[in-house]
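Participant: model the structure of this input:
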Amino acid sequence: MRCPFCGESDTQVKDSRPTEDGSAIRRRRFCAACGQRFTTVERVQLRELVVLKADGRRVAFDRDKLARSIRVALNKRPVDEERQERIVNGIVRKLEASGETEIKSDEIGEAVMDALKGIDAVAYVRFASVYRDFREAKDFEQFLGSMDGAPLATEDDARHE
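Facilitator: Predicted coordinates for the structure are as follows:
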């Protein structure tokens, strides 16, 4: 593994351990050339996924982009990083298990919406506002009105899990 600090190709693994959910291996590495330490994460990838965008473009699936969007929706919410990582892993496993190599971008968005709906109502609405491209306050009103009667997770629910 190449050192991200100095570019040296000879780095040493000092410690390896599985992540909490067992879906990846976290490795602590050391670069003898510059003395820096860094962490790498190794995951199983079942297949190369391609995202089919609404405009017809095809782009490689980016797990980090998915994780970022979930982190943004959950920003300052009572959901810890490990739980966020489990959400991302669950969505990725679901996409890979579908058997399809091309996934429509709206399928990914709906999978995120489903996951967030059961975890945190505020994050669910935040994500929906970007995903569904809310432009005015009435868009929020309509969305919130459509949620009436549907059970949503609260802050207390997130703390107790």
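Participant: rest of the way, CA atoms for contacts and neighbours
Facilitator: Will do.
Participant: element containing the closest residue in space to M113 that isn't next to it in sequence?
Facilitator: Distances taken as C-alpha to C-alpha, 6 or more residues apart in numbering put Y124 closest to M113, at 6.2 Å, once the chain neighbours are dropped. Assigned by DSSP states H and E, Y124 falls within helix 121-131.
Participant: and this one, so I can compare the two:
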Amino acid sequence: MRCPFCASTATSVLESRTVDEGEVIRRRRKCDKCGKRFTTFEKVRGTALWVVKKDGRREPFDKEKVKRGILRAVEKRPISMDLIDDIVESVEREMLRMEKEEISSKAIGRAVLKRLKRVDKVAWLRFASVYLEFEDLEDFAKAIKT
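Facilitator: From the prediction side, this is the model:
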């Protein structure tokens, strides 16, 4: 690992531990040349997931797009960015566990809805109104009753 301070490749690992439910390895390192310490994170490079949209188009899975959708739903709600990031990571892991190269946008939407319902009912309803394409107040009423 190259030192970010002096660019030397001579570094030593002082400590290693897993984070993010074992998905990432955090390593504390020390440069053998300049003596400065720094932290690195190792994560398995994701496999290519393709999302099949309602109209049949395919596009690469983009967790930032999932995050933007959640951010719109949680706007002005007491939900931390850390929790939002956890939801996005959890959705991505669920999609990867399906072991398919293509997943439907509906599967992603259902996974987000499931998590938002546990976290914040208002955010869940906002997300559901877009994802489930509510057309009138009756659609909202039906969703609230479920």
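Participant: any idea what the TM-score is?
Facilitator: The TM-score (TM-score structural alignment, normalised by the length of the second structure) is 0.70; 118 aligned residues with a C-alpha RMSD of 2.5 Å.
Participant: quick revisit: alignment lookup: the residue nearest to M113 of the first structure to the second structure.
Facilitator: Aligned by TM-score structural alignment, Y124 of the first structure pairs with W124 of the second structure.
Participant: for its match, give its distance to R118 of the second structure.
Facilitator: 8 Å (C-alpha to C-alpha, to the nearest Å).
Participant: measure how buried Y124 of the first structure is and give me the count.
Facilitator: Applying other C-alpha atoms under 10 Å, we find 22 residues neighbouring Y124 of the first structure.
Participant: my bad, should have said P60 of the second structure
Facilitator: 13.
Participant: how about the contacts made by the residue nearest to M113 of the first structure?
Facilitator: A73, M113, L116, K117 (C-alpha atoms under 8 Å, 6 or more residues apart in numbering).
Participant: from these, which land in strands?
Facilitator: Per DSSP state E, strands hold no members of the contacts of Y124 of the first structure.
Participant: quick one: which of those has the most company?
Facilitator: L116 (25 neighbours).
Participant: state the span of the second structure onto which stretch 55-63 of the first structure is aligned.
Facilitator: Under TM-score structural alignment, the match for stretch 55-63 of the first structure is residues 55-63.
Participant: quick one: end-to-end length of that stretch, please.
Facilitator: End-to-end for stretch 55-63 of the second structure, by C-alpha to C-alpha: 20 Å.
Participant: can you name the residues in contact with it?
Facilitator: A48, L49, W50, V51, V52, K53, V88, E89, E92.
Participant: list the buried residues of stretch 69-82 of the second structure.
Facilitator: G69, I70, L71, A73, V74 (16 or more other C-alpha atoms under 10 Å).
Participant: for L116 of the first structure, give its distance to V72 of the first structure.
Facilitator: Where V72 of the first structure is concerned, L116 of the first structure sits at a distance of 12 Å (C-alpha to C-alpha).
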